[in-house]
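Novice: one predicted model, sequence on top.
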Amino acid sequence: MYTTSQSQKVRITNDMLASKGKRLANFVIDYFIRIVLVFGFGIVVAIYAHSVGDEDILYAMENMNTITEYLIGFLFLFIYYLIFESINGRTIGKYITNTKVLMIDGSKASSDKVLMRTLSRIVPFEFLSFLGNDDKGWHDTWTDTVVVDIKKYEEIKNSRNSISEIGVEI
């Protein structure tokens, strides 16, 4: 249940969940942003290495093996999702699609749940798991979290709050 400032509760229901299309858009946008961040980081490191004359760093970057590339990718994935979803439950993709991560009871996702969501994204093909029947990915199911469409969530929450205020004296 989500507790509002008036101590009224709103239960997360399936009609509040983000659509598969929005979930896919979140993934694509966030993936693109992570690629840009990794590329930008590589440029900064290369400029630094060139400015201090450290050819070893440049050589290491040019001859990086696949495992190291994956580890760097996972590091950026980890940092990106952990920071953004811990702060307010929204990555850049979620800002663009107007979606947000919440606990299944409607509360803000706790730091430990965000950490588990982030770690579970490392599972191969996990990013495709939300395409199943219930619009929830493994990282949602394993952590008791959901991604809601903020507009739908607010409309339903406000509607339920309005109904519960009928007959209440002011």
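Specialist: Great, that's in hand. Residues are numbered from 1 along each chain as shown.
Novice: contacts and neighbour counts: CA atoms only from here.
Specialist: Fine.
Novice: what about stretch 134-142, start to end distance?
Specialist: This stretch, stretch 134-142, spans 14 Å end to end (C-alpha to C-alpha, to the nearest Å).
Novice: which residues does that stretch contact?
Specialist: For stretch 134-142, contacts defined as C-alpha atoms under 8 Å, 6 or more residues apart in numbering pick out 17-20, 116-118, 120-121, 126-131, 145-147.
Novice: buried ones only from the residues you listed, please, as a PyMOL command.
Specialist: Buried members of these, defined by 16 or more other C-alpha atoms under 10 Å, are picked up in PyMOL with:
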select buried, resi 17+18+19+20+117+118+120+121+127+130+145+146+147
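Novice: here's the one I want to compare it with:
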Amino acid sequence: METTELTISADLLASRTKRFLNLLIDLFIVYLFTIGIGALINGLGVVTGNFQVADWIINLSPTENALFGMIVMFFYYFIMEFYLSRTFGKYFTKTLVVKPNGSKPHLKSILIRTLVRFIPIEIVSFLNNNSRGWHDTLSVTYVVNKHEFLAKAKL
């Protein structure tokens, strides 16, 4: 029995517009999670009568706030893409992350993908002719249109 591997072709790749929309949605979700965690900590302080942690969160410097947001962002992308191959932004745009053979990315690929997002100039990597950034190329992953991908995978 002959087995053939699925190869990711240019027609399956998500457009730059979808990728940008993914970014905007995901940053908004990370922002909501960050605020939600702060509100939860404050609420726990009210319930327990212990406001030490809540006071610490309220008095974070801008740098500490940015670091806290980056930690939330790391876990958001890592957990969502490792377990689901998608983030909320990708659910909305009907895209998903795959390896070149169409399989689900492994732990190492998702870890690299997530860490590369924190390179300050990574956003300029989308200025090339295709819709792949450094977090795609260095992790050897693709963001594809889900329905087109699944249709091709059935063939």
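Specialist: Perfect, I can see it now. If you're wondering where the values come from, they're calculated on a predicted model, not measured in any experiment.
Novice: hmm, back to that, out of the contacts of stretch 134-142 of structure 1, which sit inside strands?
Specialist: Cross-referencing the contacts of stretch 134-142 of structure 1 against strands under DSSP state E gives 145-147.
Novice: could you dump the residues you listed to CSV with distance to residue 110 of structure 1?
Specialist: Listed next are those as CSV, based on distance: C-alpha to C-alpha, whole Å:
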residue, distance to residue 110 of structure 1
145, 10
146, 12
147, 14
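Novice: closest to residue 33 of structure 1 among those?
Specialist: When those are ranked by distance to residue 33 of structure 1 (C-alpha to C-alpha), residue 147 comes first, at 19.3 Å.
Novice: aligned partner of the closest one in structure 2?
Specialist: In structure 2, residue 147 of structure 1 lines up with residue 143, judged by TM-score structural alignment.
Novice: and the gap between its match and residue 35 of structure 2?
Specialist: According to C-alpha to C-alpha, residue 143 of structure 2 and residue 35 of structure 2 sit 28 Å apart.
Novice: helix, strand, or coil at the most centrally placed residue in structure 2?
Specialist: Against the mean C-alpha coordinate of structure 2, by C-alpha atoms, centre = their mean, the closest residue is residue 77 at 3.5 Å. What DSSP: H, G, I helix; E, B strand; the rest coil gives for residue 77 of structure 2 is helix.
Novice: pretty sure the match of residue 147 of structure 1 contacts residue 95?
Specialist: Yes. Using C-alpha atoms under 8 Å, residue 143 of structure 2 is in contact with residue 95, at 6.4 Å.
Novice: between those two, what contacts are shared?
Specialist: With C-alpha under 8 Å, 6+ apart, residue 143 of structure 2 and residue 95 have common neighbours residue 14.
Novice: and residue 57 of structure 1, what does it touch?
Specialist: Residue 57 of structure 1 makes contacts with 46, 49, as judged by C-alpha under 8 Å, 6+ apart.
Novice: how about it, what's its partner in structure 2?
Specialist: Match for residue 57 of structure 1 (TM-score structural alignment): residue 53.
Novice: quick one: the helix or strand harbouring its match to structure 1 mean distance?
Specialist: Using DSSP states H and E, residue 53 of structure 2 falls within helix 52-58. Compared with structure 1 after fitting, helix 52-58 of structure 2 has a mean deviation of 2.4 Å; criterion: mean C-alpha distance after the TM-score superposition for structure 1.
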